[in-house]
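Novice: sequence and predicted model, in that order:
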Amino acid sequence: MPLDAQQIAHRFAALTPEARRGFLARLQDAGLNFAELPIVPAPRDGRPPLSYGQRGLWLTWRLDPDSAAYNMGGVLRIAGALDVVALGEALRRLVERHEVLRTVYPADDDGEPWQQILPATAPALPLTDLRHLPECERAATLAELEQALISMPCALDREPPFRSALWQLADGQYALGLVLHHIAGDGWSIGILIDELLALYESAATGQPTSLAPLPVQFADFALWQRNWLEAGEKERQLDYWRRRLDDGEYAPLALPRPQDGAAGDGAHTVLLPAAQTARLQQLAQDSGASLFMVVVALLQATLHRFTGQERIRIGTPMANRQKAETHGLIGYLLNLQVLAGEVDARMTFAELLAAVRDTALGAQQHPDLPFDALVDALQVERRAGEHPLFQVKCTQQAATPTLREVAGLRIELAGAAAGEAHFDLSVDFLLGTDGMTLTLAYAARRLDAATVAQLADTLLAFAAQAADAPTSRLADWAAPGSAGALAGPVSAWTHANVVE
């Protein structure tokens, strides 16, 4: 990076919006890429704007402020002589280090939200002692307390988005519940939060300094940098691509069967693709110049096509959006959603479908910076409570994370919290392991029922096996378990009622 890169970035930030457009054009004429310039700290005067992604979540919250769908929760099981005072100090230092953990989002007189960064104070850490309960009751009580913590709505306009609770199960046995609203974090952020909390606890408990380097910028700096860059012309450039991909005026939401009234809570269904078949899919991906993620997206599109009879299938996928070095250590909602739009025809072979998915995914990767919520606004998609715009099904490849830690004489296990509300109709997450590929289908009970999701999962597994064995076979010739197998031929002639009844 040239020595004057910081000066160029500061100069750009100080310009008026109109002047930034000309400045960006001159940079491009000089062969300089603005995206390679550093993010620089911004003054804390005025009212910092939200990032595009944050603003979308804030608008969703305003539609349904009592929803806990965007709460992310987890539990640390702690064994050993926990220093509760040191834990409280670690939480205080964490909140001091990351402004986003102590930021609220009120609206101005025009109804536009802004970031109000509160002073750094120790967050509440209520301690509930469960040792008086019979041992057989503690697990159930703890599960109820975990559920209550993660299900508690967050008033984003006046409450910080981060909260915690500590439960003592026995002498030397604790559970620490942590909840972070999505407006302040993403999956990447959770790893940072846990790593730094444990490092800060060790420092507080032992009196030794931490090795954590100072953060070069805060999330509010990223949000302002993002807006300045995109509004100087980059948004229009990337939006042109996405309009061509999505603004067709003919897309209809997936016609999956809805559950009867009175459906139970949101749920998940997990299945395993054996290691041998997983290896064949990985080989297929390699031979096709694709990734395993692209293979799974193609399989998911084929499955949804079989169930709905629809040819236009959209799958959403999250992108880390942390290309900038300054963002690697930030807690914050940097994640971006992209829409992979596909055309599925039962007369296609799976190899042909995979090639189409590959081209779509590579095109999306070349246009990664347009925030999803800017796309929603540009396409004038109406936001409705309980409905996700532009797509209803999400697919993610998960990374394995260590579950056990040892810190300052404590043995710490990372455990999942009780499930919160789903905010997609269907989320398909897959994880590679030594025994194969685990696929988890999480669903919103208001949109899908358990039986339908189980049938979707079985069909997805059946299609995966057939793709691994015969990728040049036609989709119409693939067999599926149960009633989904009835659709062999031009699937578009069938309605979803024929599939599931």
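Specialist: Looks like it arrived, so ask away.

Novice: going by C-alpha atoms from here, please, whenever you check contacts or count neighbours.
Specialist: OK.

Novice: now the end-to-end length of stretch 200-219.
Specialist: Between the opening and closing residues of stretch 200-219 we find a distance of 20 Å, counting by C-alpha to C-alpha, to the nearest Å.

Novice: for comparison:
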Amino acid sequence: MFVGRTDDQVKIRGFRVEPEEVAQVLGRLDGVRQAAVISRRRTNGESVLAAYVVPTEPDLGDAAEQELRTDRWARELSRRLPEYMVPRTWCTLARLPLNSSGKLDRTLLPPTAPLAPAPIDEVHQPEGPRPVAVALTSVEKGLRDLWAAELDLTDAEVDPDASLFDLGGHSLTAMRLVNRIRETWGVEYPLTRLYQQPTLRALTEFVDEGRSGRVVRRGPATEQQTRFATLHSRHARPQVFNVALSITFSGRLEPGALHDALENLVRRHESLRTRLVRESSGTWRQEVLEFRPFDLPVEDLTSQGEPERQEQLRRLTEQATETPLDPFTGDVLSARLVRTGAEAWVLLFVAHHCTCDGWALTTLLKELAALYRAAATGAGHGLPPAPPQQVEYAHWQAAHQEATDRRRTDYWLEELADAPFTPDLPLDRPRPDALSGRGGVIRFTVPAEVRAAVERLAARRSTTPFVVAAAALGRLLTTKAEQDDVVMNISYAGRESREFESLVGCTATGFALRVRDARSGSFAELTDRVTRTTVLGMEHAMPPRRVAPAMRQRRDIRIPDGLAIGLAYESSLDTGIDIPGLTTTVAEIAPSASRSEFIMVLSPAGDVLEGAVEYSADLWDAATVEAWSRDYVRLLREGAEEPLTDEAG
């Protein structure tokens, strides 16, 4: 039966409709005891029909079953009524609210939910792990907001796989969406395509491709690409994933030849024109885009005075480092050439970290020099004709992990079983619930005599300078935190196959280095312990986040998504560029942001070690980190120059 009123005529998309008529048909459907249909006005002024149903069987509280039942009623109505008369929002009630006259009391009706039918085969899914919720990319969020506004829904109510028309859209909605997409993203979306594939997911993929270019091939994302995609979409300051260089040229540079060299780099290496796309399952894939001409803006500052020139260069450098790149559109490389003198130039070169690591950066710089020489002289560049690519690396990596993950996981379950994952370091201010991403970089130098002492100690203990550096950092942090052990994430090159040694892509992975009993005792003995742990860690290298599920299931121990402390020793990074007629210097530049709480990077440079600490400004002041850097160099000196004893000998 139905409960309604006879003077209730509304206009739906230009058609006059009596909701009472719809309620009569709805009330005769199987499973419906009572029904009422009213019109509601969306925030955009459009009227839609809302249905309220009292079912013959009581609600069991199963949302999936309720959704199936609502979907069945909507389908049955669509076979009996014109499409515009089918309600777009629904609500099931135990009883309809009536006034004292026995008529429907509309003021007591609750809000209705949009119709979002679920296919039967998607309702009863076997139990298992669900995809981890991942933050939306800028295009995904913009399109979801657009759909929500047009359909008068909340963001959470927009199912990316539901039909626009099942969510209450119609031909006018479709036209408005197409117009807004053109205005906002400059992409011409065919109206016929929207009718053929009327889902937000299909729309997002089309807009992404329209902004980025034609896809020439696809493949699974590497573990590193997946990680960076997730972190980039979540981080408040995604420019922290910029790998930025300031390359100074002194001499007679040919800008045209440099432009040609950069374009040929992009042609050769697919990672420099690859975008990352999320699958419906929540996993990621990589899509290689067709080569498009690469833009190299040139700015001439030679007409300005020295103070103005330096200030403008500083502003341009800051702009380059602070502008986020976008791995979701394939905008992963940018460059700007600045002329600062008659024979003085600065190239601001920025790549997204998902395209390169320290090893790959060395390859890029060597190839840039070779390609420049070839463009300037007309001679051959002498580079291999077919460099390895990330799609092939992704397939190799998946097979390698399948073959080795069980052995690696078993090791880490033992090594990290009782590890202190979060060091209790003194803070300059209370820890916030979530880090904002604000940060800075403190640079320091390990003097030549200290580096030499480190290398002598490493040779005596049959280990590497990295191990000595890690032991000193472990002693610093455990001393500050007043605890015996510390766990830090170690950046590891991950070039485990000769086939991919010259790959321009990020293969760097990480493993957890647990430094035990670090606060006191012989530094040489501490170095020996760290050596053993490091060798085992490298043999079983696996990021802690991949150990986390097994640790939780088998040991009921939770490993944080990212470790607070990180250490990288960039012995593979070589920033030398050999171009005849030009003197070049390469300097890394960093944005005012932080990927984690505390990351130390050490790089051999000449006869010294150049150090940098990337730190969270939510936790520490620059002065604190500067003092810790001085303490680190002192501990490194004291440890490396520690007199030999019989025990340590």
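Specialist: Yes, it's here. Here the structure is a predicted model, which means the values were calculated and not measured.

Novice: give me the number of residues near the residue mapped onto Arg456 of the second structure from the first structure?
Specialist: Mapped onto the first structure by TM-score structural alignment, Arg456 of the second structure lines up with Gln283. Residues within reach of Gln283 of the first structure, counting by other C-alpha atoms under 10 Å, total 16.

Novice: now name the helix or strand holding Gln283 of the first structure.
Specialist: Secondary structure assignment for Gln283 of the first structure, by DSSP states H and E: helix 275-287.

Novice: whereabouts in the second structure does the helix or strand that comes right after that helix align?
Specialist: Following the chain from helix 275-287 of the first structure toward its C-terminal end, the next helix or strand by DSSP H and E is helix 292-308. Mapping helix 292-308 of the first structure onto the second structure (TM-score structural alignment) gives residues 465-481.

Novice: tell me the average deviation of the matching stretch from the first structure after fitting.
Specialist: Relative to the first structure, and after both are superposed, stretch 465-481 of the second structure has an average distance of 1.2 Å to its aligned residues, where the measure is mean C-alpha distance after the TM-score superposition for the first structure.

Novice: outside of that stretch itself, list whatever touches it.
Specialist: Contact partners of stretch 465-481 of the second structure, identified using C-alpha atoms under 8 Å, 6 or more residues apart in numbering, comprise 423-426, 454-455, 457-458, 484-486, 515, 518-520, 523, 526-527, 530-531, 534, 567, 569, 628, 631-632, 635-636, 639-640.

Novice: just the buried ones among these, please.
Specialist: Neighbour counting over the contacts of stretch 465-481 of the second structure (16 or more other C-alpha atoms under 10 Å) leaves 423, 454-455, 457-458, 484-486, 515, 518-519, 523, 526-527, 530-531, 534, 567, 569, 628, 632, 635-636, 639-640 as the buried ones.

Novice: so the aligned residue in the second structure for Leu330 of the first structure: helix, strand or coil?
Specialist: Leu330 of the first structure is assigned Leu503 in the second structure as its aligned equivalent, the criterion being TM-score structural alignment. Recorded secondary structure, Leu503 of the second structure: coil (DSSP: H, G, I helix; E, B strand; the rest coil).

Novice: show me what contacts Leu503 of the second structure?
Specialist: Contacts for Leu503 of the second structure were tallied using C-alpha under 8 Å, 6+ apart; they are Ala360, Pro387, Pro388, Gln389, Gln390.

Novice: got a list of what whichever residue in the first structure pairs up with Arg532 of the second structure touches?
Specialist: Residue-level alignment of Arg532 of the second structure against the first structure, with TM-score structural alignment as criterion, gives Asp359. Contact analysis of Asp359 of the first structure by C-alpha under 8 Å, 6+ apart lists nothing.

Novice: how far out from the middle of the chain is the helix or strand that contains Asp359 of the first structure?
Specialist: Applying DSSP H and E as the criterion places Asp359 of the first structure in helix 350-365. Here helix 350-365 of the first structure is found 22 Å from its chain centre; the criterion is C-alpha atoms, centre = their mean, to the nearest Å.

Novice: try stretch 450-464 of the second structure
Specialist: So, by C-alpha atoms, centre = their mean, the centroid of stretch 450-464 of the second structure is 38 Å from its chain's centroid.

Novice: what sits up against that stretch?
Specialist: Here stretch 450-464 of the second structure makes contact (C-alpha under 8 Å, 6+ apart) with 465, 467-469, 524, 527-528, 531, 607-609, 636-637, 640-641.

Novice: could you do stretch 422-439 of the second structure as well?
Specialist: Contacts of stretch 422-439 of the second structure with the rest of the structure, by C-alpha under 8 Å, 6+ apart, involve 235-237, 477-478, 480-483, 486-487, 563-564, 592-596, 614-621, 624.

Novice: thinking again about what came up before, tell me which two of the contacts of stretch 450-464 of the second structure sit farthest apart.
Specialist: Distance extremes for the contacts of stretch 450-464 of the second structure: the farthest pair is Asp528 and Asp607 at 24.7 Å, using C-alpha to C-alpha.

Novice: which of those two has more neighbours?
Specialist: A direct count of neighbours by other C-alpha under 10 Å for Asp528 of the second structure and Asp607 places Asp528 higher, at 20 against 13.

Novice: once you drop chain neighbours, what's closest to that one?
Specialist: In this structure, Asp528 of the second structure finds its nearest non-sequential neighbour in Arg461, 6.9 Å apart by C-alpha to C-alpha, 6 or more residues apart in numbering.

Novice: again with Thr396 of the first structure
Specialist: Closest residue to Thr396 of the first structure apart from its sequence neighbours, by C-alpha to C-alpha, 6+ apart: Asp429 at 4.8 Å.

Novice: tell me the counterpart of that neighbour in the second structure.
Specialist: By TM-score structural alignment, Asp429 of the first structure lines up with Val601 in the second structure.

Novice: what about Gln173 of the first structure, how many residues nearby?
Specialist: Other residues within reach of Gln173 of the first structure, judged by other C-alpha under 10 Å, total 17.

Novice: again with the one 10 residues further on
Specialist: A count of neighbours around Ile183 of the first structure, defined by other C-alpha under 10 Å, yields 27.

Novice: and Gln218 of the first structure, how many residues sit next to it?
Specialist: Neighbours of Gln218 of the first structure under the rule other C-alpha under 10 Å: 22.
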